[in-house]
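need coordinates for the following:
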Amino acid sequence: MGRLLLAPMEGLADCVLRDVLTRIGGYDAAVSEFVRVSGSLLPPRTFRRICPELDNGSRTWAGTPVVVQLLGSDPVCMAENAAQLASLSPVGIDLNFGCPAPTVNRHGGGAMLLDDPATMQRIVEAVRGAVPAAIPVSAKMRLGVRDTSKAIECAQALAHGGAGSLVVHARTKEDGYRPPAHWEWVARIRESVPIPVTANGEVWTPADYVRCRQVTGCADVMIGRGAVADPFLARRIRAYTSQPDLDANMETSRRDDWAALLPLLGEFWCQVQGRVLPAHAPGRLKLWLNALRTTFPEAQALYAAVRPLRGIEETERMLAHHGVPEERLLVAEAA
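Model prediction:
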C-alpha cells in the first residue's frame, strides 16, 4: 500500500493530538496546522509554538515526521518566512491553498488563492527558491473556490512553480466539509501533473480508503477528520488491506480499542493543560470527545458527562469515573 498521511486540522489536531494519534501508529508522516504569514518575518519561536516537534528532529515523540505548513498570499513574505523556517531543519514545508475559514479567506489566503493560479505559482516559486534543495516543498489545494473550473490550472501552476508533491482535498471552498468528496477530480488532477498527488477527503473507514484509491488512482492518502473520530483508523486500514475479511471482528476490535484509548485520553488531557489556559482545557477535551462519539458508544456517555463541566478538578474526577486511569490524570496535577 501507499503512504498514509495525517492531515493538518486548524483548531482540532495540534501537536498534542498529533502525539496521541502517531503514538497509536499507522502514519508515515503528518502535517502541522498552518503558520500564518501576513506581512512580517516571524521569529523562530512562532514556528516552534505551532510545531514543537521541530525541537525533536521534526518528528513526533513516536518518531513520525512532521512537515510544517505555511499560509499566506504574498510571495516575498512567504519566501522570507520559509527561509526562516528552513533554518530550523523541518523535514518539509507545505503551502496551504485550501483552508476555507472566513477569517483566512478575507485576507486573500488559503482557498481564496484558487481563483488566482498565477499568484499560487509565484508563491511556490519564491518559496522553492528560498529553501535549500534538500528540504521538500509541497502544496495542498482544494478543487476551487466555487466550482472546479480552475482545478487543473491551479494544480499545474503549483507543479510548474516547483512543488515536489501535491495533496488535493476533493472539495471546493464553498463545499466546506459537506459530503461527498469528488474523488474523480483528484484522478483528473493526478493525470494532469508530473508530480505525486495524494488524495484527501471523506475517508472514514478502511473501505472508504480502498474506494478512494480506486477512484483517484493515487497511491497515497491523507486522513483528517476520520483520524480524529477513530484514532485507530490508520492501523485498521493497514490491517484491512492485508486481510479484507477483518470486518467481521470490527465490534470486538472497537471495544478493545476504547480500552486502549482511555490511558491516552488521560495523557491528552494532561498535555492540553500545558498548552492552553485552564479555562480552555475542558473545551479541548470536549471537542475531541465530540468527534470520538461517532465511532465509540463509550465516548458518547463520557462526552455527555463532561459536557456541562467547566473546572479542571471536576473534569478529572469524571474522567476517572469513566475509566481513565487515575495515574495518567495525576501527571496534570504534578505539572
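
from now on I want contacts and neighbour counts done on CA atoms only, so please keep to that.
Will do.

now the helices for the stretch 201-335 of the chain?
Remark: helices assigned in the stretch 201-335 of the chain by DSSP state H, counting those that start in this stretch are 206-216, 225-229, 233-242, 250-273, 281-292, 297-306, 312-321, 326-334.

tabulate the ones you listed (TSV), appending distance to residue 124 and mean neighbour count.
Shown next, in TSV, are those (distance: least, Cα to Cα, whole Å; neighbours: other Cα atoms under 10 Å):
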stretch	distance to residue 124	mean neighbour count
helix 206-216	24	18
helix 225-229	27	22
helix 233-242	30	18
helix 250-273	34	18
helix 281-292	34	19
helix 297-306	42	17
helix 312-321	44	16
helix 326-334	42	15
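
so which of these comes closest to residue 76?
In terms of Cα to Cα, the element of those nearest to residue 76 is helix 225-229, at 32.7 Å.

what does that closest one contact?
With contacts defined as Cα atoms under 8 Å, 6 or more residues apart in numbering, helix 225-229 is touched by 6, 9, 13, 21, 202-205, 233-234, 288, 291-295.

quick revisit: dump the helices of the stretch 201-335 of the chain into CSV; add distance to residue 191 as well.
Listed next are these as CSV, based on distance: least, Cα to Cα, whole Å:
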stretch, distance to residue 191
helix 206-216, 10
helix 225-229, 26
helix 233-242, 25
helix 250-273, 36
helix 281-292, 34
helix 297-306, 41
helix 312-321, 49
helix 326-334, 49
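
wait, which of the ones you listed is closest to residue 71?
Among the helices of the stretch 201-335 of the chain, helix 225-229 comes nearest to residue 71, with 20.2 Å by Cα to Cα.

what is the neighbour count of residue 277?
Applying other Cα atoms under 10 Å, we find 10 residues neighbouring residue 277.

here is the second sequence; please produce its structure so I can put it next to the first one:
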Amino acid sequence: MILLAPMEGLLDHMLRDVLTRVGGIDRCVSEFIRITDMLMPNRVFTRIVPELKTGGRTPAGVPVRAQLLGADPVCMAENAAKLAALGPEGIDLNFGCPAKCVNRHRGGAVLLDEPELLHEIVATVRRAVPAHIPVSAKMRLGFNDASRSLDCALALVGGGAGELVVHARTKADGYKPPAYWDRIAELKAAVTVPVIANGEIWTPADAENCRSQSHCDDLMLGRGMVANPGLALAIRSPGAPALSWSQLLPLMRDFFALVRSHVQPKHQAGRLKQWLHYLRRHYPEAEEAYLQLRTVNSAEELQQRLFPSIA
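Got it, this is the predicted structure:
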C-alpha cells in the first residue's frame, strides 16, 4: 500500500486531486484540522477536506482519511465524532507535526514526550467514533530524541489506533537527511497493527531501501511525490516509462485552474511556482521554467507563458 502524505500549505485537496489522477496511490491523508477548545462547524472540516462532500474520495476515486491535531482528549473526541458523521474514509491523529508554532501550543510532535497522553487521546477518540470508521495515528521517532519512540508506538496502538505511520526522524531532525528507516523496524516488531514507513523517499531505490531497513511493505510519500508525480507508479512497476514533462503539463494546467478557483488572486502565482520549485528536482524543464518565471506574479502571465496552447 502506498499513501499520499499531507503537506501543510502545499499538498492540499487541489494537489491531491491532480496527483491521484496519475495513479499508484491507495489512500491520502488530509492536512491537519487544528482542534483547540471548541466544536468545529462542518464548514471547517469540508474546507480542508472537501472530499467529504464526494464520498470521502478524490475525483480519481482515491479515499481520503481526515486528520485531526490537538492535545485535549475530550475536545478531540467530540470533534472526531462530528467529523465521523460526515463520512470520511477514516480519521487520522497527528502526533508528528514539527512546526514550532504548532508545538508551542501543545500540538503535533511535542506530545511524543507524553506517551500517557497519546494513549488517552487515541482511546477517547476511538470510543467516540463508530467502530466501522478506522482510527489511525502518525508519529515521528520522538521530539528531541528517539528514546521514547517505542513507548509512544505502544501507547498509540494500545489506545486503539488501527494503523501507525512513522516518520523516520525526530522533531529535532526536522526534514534534514537522512531518515532513520532502520529505527522503524523495532516499532513494527513491537505492535500488532500495520506500520507505514515515511520520510526521505524520493526514488524507487529509496523505497526499496526503506522497505528493507524498516521491514515495512507499506509506504507514505510526501515531498518525493510532489517532485515526481510518477513516483508511486515507478515504485509499483520498476522499469516502467517515467511520467514525461509533456504528460505532466496538462496536470499542472488543471492544478492551476483549481488554484485560480479556490485561492486568493495575490497567492495564485505563488502556488504554481511552489510546485515548480519541487519539480526542478526531477525535471530539467521545470528548472528552466522556474528560472524564467520566478519573478512573475501575475496568474494570467503565468498561464500564458507556461500553458500557451490553452491560455
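
what's the TM-score once they're superposed?
Aligned and superposed, the two chains score 0.98 in TM-score terms (TM-score structural alignment, normalised by the length of the second structure); 311 aligned residues with a Cα RMSD of 1.0 Å.

one step back: in the contacts of helix 225-229 of the first structure, find the pair that's most separated.
The largest separation in these, counting by Cα to Cα, is between 6 and 293 at 19.9 Å.

the two: which is more packed in?
residue 6 (28 against 18).

now which residue in the second structure aligns to the more buried one?
Counting by TM-score structural alignment, residue 6 of the first structure corresponds to residue 4 in the second structure.

equivalent analysis for residue 320 of the first structure, please.
Superposed on the second structure with TM-score structural alignment, residue 320 of the first structure falls opposite residue 307.

now do the SS call for residue 145 of the first structure.
coil (DSSP: H, G, I helix; E, B strand; the rest coil).

count the residues that sit near the nearest residue to it once chain neighbours are set aside.
Excluding its sequence neighbours, the residue lying closest to residue 145 of the first structure (Cα to Cα, 6 or more residues apart in numbering) is residue 173, at 4.7 Å. For residue 173 of the first structure, the neighbour count with other Cα under 10 Å is 24.

contacting residues for residue 173 of the first structure?
98-100, 111-112, 142-146.

again, only using 7 Å
100, 111, 142, 144-146 (Cα atoms under 7 Å, 6 or more residues apart in numbering).

looking at those, which is nearest residue 332 of the first structure?
Distances from residue 332 of the first structure to the contacts of residue 173 of the first structure, taken as Cα to Cα, are shortest for residue 100 (34.7 Å).

now which residue in the second structure aligns to that closest one?
Using TM-score structural alignment, residue 100 of the first structure lines up with residue 98 in the second structure.

which helix or strand contains the nearest residue to its match once chain neighbours are set aside?
Once flanking residues are discounted, residue 98 of the second structure sits nearest to residue 171: 5.1 Å by Cα to Cα, 6+ apart. Using DSSP states H and E, residue 171 of the second structure is not contained in any helix or strand.

follow-up on the earlier one: which single one of the contacts of helix 225-229 of the first structure is nearest to residue 29 of the first structure?
Scanning those for proximity to residue 29 of the first structure, where the rule is Cα to Cα, the winner is residue 6, at 6.4 Å.

neighbours of residue 132 of the second structure, just the number please.
9.

so how far is residue 218 of the first structure from the aligned partner of it in the first structure?
Counting by TM-score structural alignment, residue 132 of the second structure corresponds to residue 134 in the first structure. Residue 134 of the first structure sits 25 Å away from residue 218 of the first structure, going by Cα to Cα, to the nearest Å.

kindly report the same for residue 187 of the first structure.
Residue 187 of the first structure is 7 Å from residue 218 of the first structure, by Cα to Cα.

likewise residue 263 of the first structure?
Taking Cα to Cα, one finds residue 263 of the first structure at 35 Å from residue 218 of the first structure.

state the distance from the match of residue 320 of the first structure to residue 263 of the second structure.
The value you get for residue 307 of the second structure to residue 263 of the second structure, if Cα to Cα is used, is 19 Å.

before we move on, what about residue 115 of the second structure?
Distance from residue 115 of the second structure to residue 263 of the second structure, by Cα to Cα: 38 Å.

what of residue 132 of the second structure?
Relative to residue 263 of the second structure, and taking Cα to Cα, residue 132 of the second structure is found at 35 Å.

with residue 160 of the second structure instead?
37 Å.

neighbour-wise, which of those two wins?
Comparing residue 160 of the second structure with residue 263 by other Cα under 10 Å, the one with more neighbours is residue 160, at 23 against 13.

contact partners for the more buried one?
With the criterion set at Cα under 7 Å, 6+ apart, residue 160 of the second structure makes contact with 122-123, 126.
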